[in-house]
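Engineer: sharing a model prediction with you, sequence too.
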Amino acid sequence: MTDQKRQLSLNAFIYPSGHHEAAWRHPASRPDRIYDVTYYQEIGRTAEAAKFDAVFFADGPALRTNVKYNAAPGLEPITLLTAIAAATTHLGLIATASTTYYEPYNLARLFSSLDHISGGRAGWNIVTTGTDLAAANFGLSEHPVHAERYSRAREFVDAVGALWDSWEDDAIILDQKSGIYADPGKIHEINYVGRHLRVRGPFNSARTPQGHPVLVQAGASNDGRSFAGQYAEAIFTAHQRLEDAQTFYTDIKKRVATFGRSPDHVKILPGISPFIGDTEAEAKALEREFNELTVPEYGLAQLQGIVGKDLRSLPLDDTVPLELFSDAGNVTDNARSRLQVVAGIVERERPTVRGLLHRLAGARGHRVFAGTPEQVADTIETWFTSGAADGFNVMPPYYPGGLEVFTETVVPILQERGLFRTEYTGTTLRDHFGLPRPESRFAGGIAAAQ
């Protein structure tokens, strides 16, 4: 029986022309508009009309897409989200930003500004950046190793959090008669000193409507899971099977509890990329239609980025050799989480090279599902009620129509089943996710934790 008190969270993961790698070639997509701000504002309004929690943008400080065969993602997301904020009133606004290639003070200002501008709807997807391509763009000879990136990330989040807290909530006096704007005793230097970072503070902006933006994380390695347990308030993840998602869900909730945090205050949100049709056959035909538009050379390059091996010498219609994934590790190791997702597909399904490229073309390792609106809703409900998810990142294969079909056909079913809101009950992203507003660490004379 569905627990009526527990509600799904739904985000629209915006990938300009769609999450299928060939979406830009399909007549239902609009690759001509990926640098048009009104396009994203329209998507935001579609998501808000369906009462989605948030929209989400991935990002990275390097050109990773082979632009010969696919559209580049384009606009910087924090800037873009300010434009979506102006076109919406309730929709959460989540952007990815790297702790490896930003500095704490600058990034704290960007997200603080977004939270103020939007009236408390900002979220930060914390990444350490996983590509070597970024290093040269910042004058570095090589990309920092995995463990070092997470070590810096912990310091980075601590320093940014202290900056956001450095103005207590009641620091602004705003007494025009006496001429006193703020109480300096409630604005604090943070004097953060770590192995990687030094930040004096205080911040140059008042505390935001949410206290601080919602902290989101997407890494599934052991380092990533530990980081999420300590800091994340929402977690984006990729799983193909219900049992894998349940294992991840249980593990994360336990890690959260070990840090003295409430597991209910961390939302786990797998990705789902739905092809939707009036019948299952129509949905599967639509998926095939997109797959037939793929360019193998593009997919092989993407696969090489995951596997770390060149597969271009393999005939497209030969079965993928299992030995290519012999070093993938296992669900306990979690050192290369996306590689393990692909390895699992190869082991279970024994696809041809072409078949594997089609499996990954849909959403880069996230779950692709083709079916009727009822079947999509059934899948979402099963994962939600079976300890696998608190909601989903909806990843339409194509934009804008893929999101429109989902909101017009799947969302009403979820609402009828009592699984998803019919109206917003709050105005901030924390309200939508059911998260508490954090108290400043300096409130009441509390010293900053270094």
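Structural biologist: Yes, it's here.
Engineer: every contact and neighbour count from this point should use C-alpha atoms.
Structural biologist: Fine.
Engineer: all strands for the stretch 201-350 of the chain, in order.
Structural biologist: If you assign secondary structure with DSSP state E, counting those that start in this stretch, the strands in the stretch 201-350 of the chain sit at 214-217, 234-237, 267-276.
Engineer: mind giving me the packing neighbours of the second one?
Structural biologist: Counting contacts by 3 or more C-alpha pairs under 8 Å, 6 or more residues apart in numbering; DSSP states H and E, strand 234-237 is packed against strand 214-217, strand 267-276.
Engineer: buried residues in the longest helix belonging to the chain?
Structural biologist: Looking across the chain with DSSP state H, the single longest helix is helix 146-165. Neighbour-count burial for helix 146-165, counted by 16 or more other C-alpha atoms under 10 Å, picks out 149-165.
Engineer: again with stretch 94-105
Structural biologist: Buried-residue list, stretch 94-105, by 16+ other C-alpha under 10 Å: 94-101, 104-105.
Engineer: pasting the second one now:
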Amino acid sequence: MTSKRQIKLGLVPMGAGGPSKHNTWLDPEIPADASVNIDWFIEIAKQAEAAKFDLIFIVDSQFITPHSPPHYLNRLEPLTLLSALATHTKHLGLVGTLTTSYNEPYNVARRLASLDLISHGRAGWNLVTSGDAGTARNYNREDHYDYDTRYGRALEHVEVSKGLWKSYHDGAFPRDRSTGQFLDPSKLQPLNHKGQYFRVDGPLNIERSAQGEPVLFQAGDSDQGRDFGARVAEGIFTHAASLESGQAFYKDIKSRAAAYGRQPDEIVILPGAEIVVGDTDAEARDLERHYHFADQSFDQALAEFGRSFGWHDFRQYDLDAPFPVGALEYARNSFFTRSKQLTELAVARGYTLRQMIEHIREPHPGAFVGSAETVAREIIRWFDAEAFDGLNVRLGHPANFRRFTDEVIPILQARGYFRTDYEATTLRGNLGLRIPTNA
């Protein structure tokens, strides 16, 4: 029997190692230059497609320090990378991160529309407002935009981009050699947008793809972020620490979407997941703990801790003094929601800075760790409980990813929860999303 709803799967590759994974590149199965190695990305994209994943998701940011994780220090630009992957895959969705804070709508719309045509309708945009405040100084600004401005720009940016993607109505290019007519000018539509943040005349000089427009994804857990996602996004990347928190987030986003006149199935919610598979549950837990401590040292964790606080340097403080609550001020225009949660936790528990870092480093047993049977059963349990529509599987150690695709996915397929073949050739088609009208 097949489940009415089907689990969706995304793959998140972090190359040489992302946040809290500084030492992943020491795994001999990962090329030391994985984050800039196109052959490695092609290989894992093909693995994901063979396993019938919905998409591959390329994260991005544009500000680094020497303490950034290896993948952040040296990596390929998302849309350039995804365009290369498009020529080596046929069904896998191609989702990349682009900031609305430091890009112009016309350029973003054109680049994404190009990827959408190159891939025959498989492009997706993870739209972010940039949490790293230091990005401003890479784009000719002294200070990062405040929260209200970031989300105001983001909302208008999406409005303009979607308007530009409607520049050509269907059938705008007859390309009729017998009459010599290439364009039907009646089906060309300028935008003439004049808003608070952008002025864009249009039209865009590229036609729509087989899926109409790129799929819009968003990640943000602040109240503004959730509201923004519920208003414009078609996919939500998030984090679920427990089944109950996943259910609460799922219900909140779908309820907010309904308040904007949207249907709940117009949004696919995909929390990130660290999946570890072993021969037994006990072996998998041992592997999880081993990976956790091997992939990042205390000193690396301390240096990276400042990222949420605008890359404030916490190494300057006495590790055994009370947690420096004043550092929260540095997070005002950065990842403030996360920083506030960490600060409140430290105060509530009376942590010193050392204890806070040790708390961060302490393994928190993941939900999807165990034998293949245990992992599959838990994924189905969360899915049936509406804690998510699918998972964004973080690619850490290749051997473990192979066990997921080779052992867990066949169980999900046998129980009717995951496809045995693609339903469509477009990302929208595989995610069950409608094609936007072109009016």
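Structural biologist: Right, received. Where do you want to start? Bear in mind the structure is a predicted one, so any value in this text is a computation, not a measurement.
Engineer: before we move on, the earlier item: make CSV from the helices and strands packed on strand 234-237 of the first structure and add mean neighbour count and distance to residue 139 of the first structure to it.
Structural biologist: Listed next are these as CSV, based on neighbours: other C-alpha atoms under 10 Å; distance: least, C-alpha to C-alpha, whole Å:
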stretch, mean neighbour count, distance to residue 139 of the first structure
strand 214-217, 24, 26
strand 267-276, 26, 34
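Engineer: adding distance to residue 89 of the first structure, write those strands out as JSON lines.
Structural biologist: Shown next, in JSON lines, are these (distance: least, C-alpha to C-alpha, whole Å):
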{"stretch": "strand 214-217", "distance to residue 89 of the first structure": "17"}
{"stretch": "strand 267-276", "distance to residue 89 of the first structure": "22"}
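Engineer: between the ones you listed, which one is nearest to residue 137 of the first structure?
Structural biologist: Each of these has some distance to residue 137 of the first structure by C-alpha to C-alpha; the shortest is strand 214-217, at 23.6 Å.
Engineer: elements contacting that closest one?
Structural biologist: Applying 3+ C-alpha pairs under 8 Å, 6+ apart, one finds that strand 214-217 of the first structure makes contact with strand 122-127, strand 234-237.
Engineer: turn the ones you listed into CSV, columns for distance to residue 16 of the first structure.
Structural biologist: Output for those, formatted as CSV (distance: least, C-alpha to C-alpha, whole Å):
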stretch, distance to residue 16 of the first structure
strand 122-127, 18
strand 234-237, 19
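Engineer: may I see those organised as a markdown table, with mean neighbour count and distance to residue 227 of the first structure added?
Structural biologist: Listed next are these as a markdown table, based on neighbours: other C-alpha under 10 Å; distance: least, C-alpha to C-alpha, whole Å:
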| stretch | mean neighbour count | distance to residue 227 of the first structure |
| --- | --- | --- |
| strand 122-127 | 26 | 10 |
| strand 234-237 | 23 | 11 |
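Engineer: wait, which of those is closest to residue 3 of the first structure?
Structural biologist: Nearest to residue 3 of the first structure, of all these, is strand 234-237, at 20.6 Å by C-alpha to C-alpha.
Engineer: in the second structure, what residues pair with the closest one?
Structural biologist: Aligned by TM-score structural alignment, strand 234-237 of the first structure corresponds to residues 235-238 of the second structure.
Engineer: stretch 429-440 of the first structure too?
Structural biologist: Mapped onto the second structure using TM-score structural alignment, stretch 429-440 of the first structure spans residues 427-438.
Engineer: any chance you could list what contacts the matching stretch?
Structural biologist: 8, 54-55, 91-94, 121-124, 166, 169-170, 211-213, 215, 234, 265-266, 268, 422-424 (C-alpha atoms under 8 Å, 6 or more residues apart in numbering).
Engineer: so which residue is dead centre in the first structure?
Structural biologist: In the first structure, the centroid-proximal residue (C-alpha atoms, centre = their mean) is residue 236; its distance is 4.9 Å.
Engineer: please list all residues in contact with that one.
Structural biologist: With contact set as C-alpha under 8 Å, 6+ apart, residue 236 of the first structure has these partners: 216-219, 268-271, 393.
Engineer: same deal with residue 180 of the first structure?
Structural biologist: Residues in contact with residue 180 of the first structure (C-alpha under 8 Å, 6+ apart) are 173-174.
Engineer: that older thread, dump the strands of the stretch 201-350 of the first structure into a markdown table; add distance to residue 385 of the first structure as well.
Structural biologist: Converted to a markdown table, those look like this (distance: least, C-alpha to C-alpha, whole Å):
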| stretch | distance to residue 385 of the first structure |
| --- | --- |
| strand 214-217 | 22 |
| strand 234-237 | 17 |
| strand 267-276 | 13 |
